[in-house]
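Colleague: my questions are about this predicted structure, shown below with the sequence.
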Amino acid sequence: MGAEGLVAVFESELVAGLEAAGRVRNQVIGQVVALARECWERGLHNQVGMSLPTWLRVRCQWLSKQEACHILDVVRAGECDWGAALALAVVQGRTGVDRGALVARTMRRLVPCLTPEQAQDYAGIATDAAIDPQISDADLQVVCKKLLIDLLDEKPREETKDTAQALRTVSRRALGRGMTRFTVDAPEVEAALIDGVLNGPLAAPVPDKTALDEGGGLDLRSPGQRKFDALLMVLNRGMSNPGAPPSSGRASVMVTVTADPDTGKPAGAALSNTGAVLDAAQAGRLACIGDLTPIVLGEHGEPLSLGRTVRLATPGQFKALMVRDRHCTYPGCDVPGTWCDAHHIIWWCRGGGTDIAFLVLLCPRHHTLVHDKDLIATVAGSIVTWHV
């Protein structure tokens, strides 16, 4: 029926039509899962060196990335004794692939801690919930979370510790509008360490004597923002400043930027090899704190120039900055140098060199502020002056 015809349809018939369309959609996706499972068993995706979700999206361009990953979750579950009934329910269209994938992911976390009989029982409970049309998606998530909690509560204390260790995980979900949500499930001991960061001195209010916005010297950050800044500071401390213990190797990130072929001036967004899309300010920030190699592309995507490879402050230079600056050089900030980044006062992405005369210490909070507001500083001997 066209739009004009639908206007005359009664409400009950509209609802019935939507429900029927939903059943048909589940049946279609169920057939896709059945075909994908056969392709998985034959290894068709491996023959061309692709993951199953990528291979499926090449063949079925109407599939979203999330749906393709859900199909993989159900296919993998179907290979297990506990997941056979779940996969069959999805193939027959009795439940959606997203609900089946939720159960499959939950069971994969539980199975290492269960006997085969227990795995069958828990999977049966979750599968029945996924099939039941009276149970909403939100309620199904509650069922899956309750299975995890019940598993921990039923076991002896020592066994519970081992189970909690097996269930540790970090998941990532894009929220849109430039935001990403990370969910962390941590055992009690590690949770206490994280609590120490989120509720410790690094997350305490810090009056800003030279606040740029209204409010005087008050710390205008919310408690949640202060906790985030504290966590980010700890992460930066572990990943930055090579050679300054404790320290770990930074991630190597390649960023491509389209540029004017005549002037070489970057234009538009930057794209990292991990798939992140960055604006100019974000790319500049990454250039200061990460092991980044800029690659400037011409009109047709050809490399025009490669970035300098010696860019990070060396361990010796960082020690010299510790002696010279001692703490964050931003006015009014006394965060110790061990928690700071080495910032190029002439940004690396703008041609600045890695020389002690052009490096200063900045805590992560003010490092971000300096990039966001494009602030500059001058160094005279051991005196760093920020022009705010």
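Modeller: Cool, the structure landed.

Colleague: only C-alpha atoms for contact and neighbour calcs from this point on.
Modeller: Fine.

Colleague: and the helix or strand hosting Asp162, what does it pack against?
Modeller: Remark: Asp162 resides in helix 157-166, with elements defined by DSSP states H and E. Where contact means 3 or more C-alpha pairs under 8 Å, 6 or more residues apart in numbering; DSSP states H and E, helix 157-166 is packed against helix 137-154.

Colleague: then this one, side by side with the first:
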Amino acid sequence: MDDQRELSDFVRKLHHENNSKHKVIGSRLCYYSFKFNHRIYEELYEGHLHLSFDPRGPPVDVVFVKVAQEDAEIIFRRTAAVNDGVVLRPWTHLFSKQKEFDDLPEDTDLRKGIWVLCYDRFEHDLKHWTNLAKPKPKGIAYNDKLKLPIKTDDDRLNEFWCNSIRKLIDGVCNIHKEGLYHGGLGSRSNYVFIYKSLKIINIKGSLDKLTDEQCEARKKEDITDLLWMLDNCYDDFIKKVLGHPFLLKADQRMRLFDHYDTMRNCPTTAQRVNFALALSAFDNFKSWNSTSTVNNMDSFMSGVYNHSVSKKKQQKKASYSGTVSSLLRYLRNLNHHYHKHGLAAGSLEDVERGVTTHFRGFLELLYRHLEL
């Protein structure tokens, strides 16, 4: 209903026709306001949303973000459906149209009408903030002590940006777990600053009716869009994120197990690796070699697990305890055995798929705690 006035008539009709003794029909009226300047093109408008039963009650400070007509309801429903702190959920979506004042040009957006999503008032979107934060002539500077300077004196990202980017990556993964994808993370207009946090708005896509290949493509597109958007500002961090296991091929993922096991045995990095492996985040991988897990391994994985090694001219079975470090050693050995004797195992993709089946999320945890 482009004209919200139709809604009250629609609800009134439903109420009149309701003959059920077990069903209540009603509506709640809200009103809103925002200012606009018809002389400039605007993508968002600051305003107020009035939800109080008392029309003189305090309003909610909000921002109205312009969206395409065909996307308004879809974006509203999908963004509102995501339960993750990095997503700013909208109050509602609306069709807004100004009265036809004669002195307004006929092609003014608000005279023709626009669709908007209504969000809690945020400070800036990232596009606007980036322009504010650009170096200015001497004596004119944008003062944002939380976010600036982006890099510290030792050339590292400051704490706000490190934490924000980690949360963004986790948040995008959670969006995917909800069966959705964003579809517009390459645009800085879809990131906003609110309550000292960087959040995402305007989620558009659904994975429901896509094939597995299409789902993976959309997920990777979201991640690469996120990286592209950040690329110019955060080179060092981006290089690390580009090495995230999610974006790697099977052989690269398997080589990471080798890399982390080497770190575990290196005097300069062993303490850091062992500290990470002792974190509660890895608790699900303790007792990884339970009887049921080993019995369900394919022949190649179980063959490596039960492999006999030569020691002082005697055959001795390689033993693995149920510790997390032992799992890392096993996966390192799995990679080595494949490259030496792996023809019977099929492709390395098959081996990596088996690792993911039995130890899903282990490599990603290693990466998060040892790289980021």
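Modeller: Looks like it arrived, so ask away. Only a predicted model underlies this, so the values are computations on that prediction, with no experimental measurement involved.

Colleague: where does the TM-score land?
Modeller: Once the chains are overlaid, their TM-score stands at 0.28 when taken by TM-score structural alignment, normalised by the length of the second structure; 176 aligned residues with a C-alpha RMSD of 6.8 Å.

Colleague: hmm, back to that, and the contacts of the following helix or strand past the helix holding Asp162 of the first structure?
Modeller: Downstream of helix 157-166 of the first structure, the first helix or strand assigned by DSSP H and E is strand 169-176. With contacts defined as C-alpha atoms under 8 Å, 6 or more residues apart in numbering, strand 169-176 of the first structure is touched by Thr180, Arg181, Phe182, Thr183, Val184, Asp185, Ala186.

Colleague: mind checking which of the residues you listed are in helices?
Modeller: With DSSP state H as the criterion, helices contain none of those.

Colleague: in JSON lines, list the residues you listed along with neighbour count and distance to Lys373 of the first structure.
Modeller: Formatted as JSON lines, the contacts of strand 169-176 of the first structure follow (neighbours: other C-alpha atoms under 10 Å; distance: C-alpha to C-alpha, whole Å):
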{"residue": "Thr180", "neighbour count": "11", "distance to Lys373 of the first structure": "23"}
{"residue": "Arg181", "neighbour count": "11", "distance to Lys373 of the first structure": "26"}
{"residue": "Phe182", "neighbour count": "9", "distance to Lys373 of the first structure": "27"}
{"residue": "Thr183", "neighbour count": "11", "distance to Lys373 of the first structure": "31"}
{"residue": "Val184", "neighbour count": "12", "distance to Lys373 of the first structure": "32"}
{"residue": "Asp185", "neighbour count": "14", "distance to Lys373 of the first structure": "36"}
{"residue": "Ala186", "neighbour count": "18", "distance to Lys373 of the first structure": "36"}
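
Colleague: out of those, flag the one nearest to Leu147 of the first structure.
Modeller: Closest approach between these and Leu147 of the first structure, by C-alpha to C-alpha: Asp185, at 14.4 Å.

Colleague: rewinding a little: just want the angle from the helix holding Asp162 of the first structure to helix 137-154.
Modeller: Here helix 157-166 of the first structure runs at an angle of 140 degrees relative to helix 137-154 (axes from the mean of the first three to the mean of the last three C-alpha atoms, to 10 degrees).

Colleague: may I see the buried residues of helix 157-166 of the first structure?
Modeller: Across helix 157-166 of the first structure, burial judged by 16 or more other C-alpha atoms under 10 Å covers Thr160, Lys161, Thr163, Ala164, Gln165, Ala166.

Colleague: and which of those residues is nearest to Arg76 of the first structure?
Modeller: So of the buried residues of helix 157-166 of the first structure, ranked by how close each gets to Arg76 of the first structure (C-alpha to C-alpha), first place is Ala166, at 19.4 Å.

Colleague: show me where the stretch 151-300 of the first structure has its strands.
Modeller: 169-176, 179-185, 252-259, 266-272, 277-278, 291-297 (DSSP state E, counting those that start in this stretch).

Colleague: immediately after whichever strand or helix holds His259 of the second structure, which helix or strand?
Modeller: Secondary structure assigned from DSSP H and E places His259 of the second structure in helix 250-265. Sequence-wise, the next helix or strand downstream of helix 250-265 of the second structure (DSSP H and E) is helix 270-277.

Colleague: give the other helices and strands that that next one contacts.
Modeller: Using 3+ C-alpha pairs under 8 Å, 6+ apart: helix 270-277 of the second structure touches helix 250-265, helix 324-341, helix 362-371.

Colleague: how many degrees apart are the longest one and helix 250-265 in direction?
Modeller: Angle, helix 324-341 of the second structure to helix 250-265, by the same axes, to 10 degrees: 130 degrees.

Colleague: against which helices or strands is helix 324-341 of the second structure packed?
Modeller: Under the contact criterion of 3+ C-alpha pairs under 8 Å, 6+ apart, helix 324-341 of the second structure touches helix 250-265, helix 270-277, helix 299-305.
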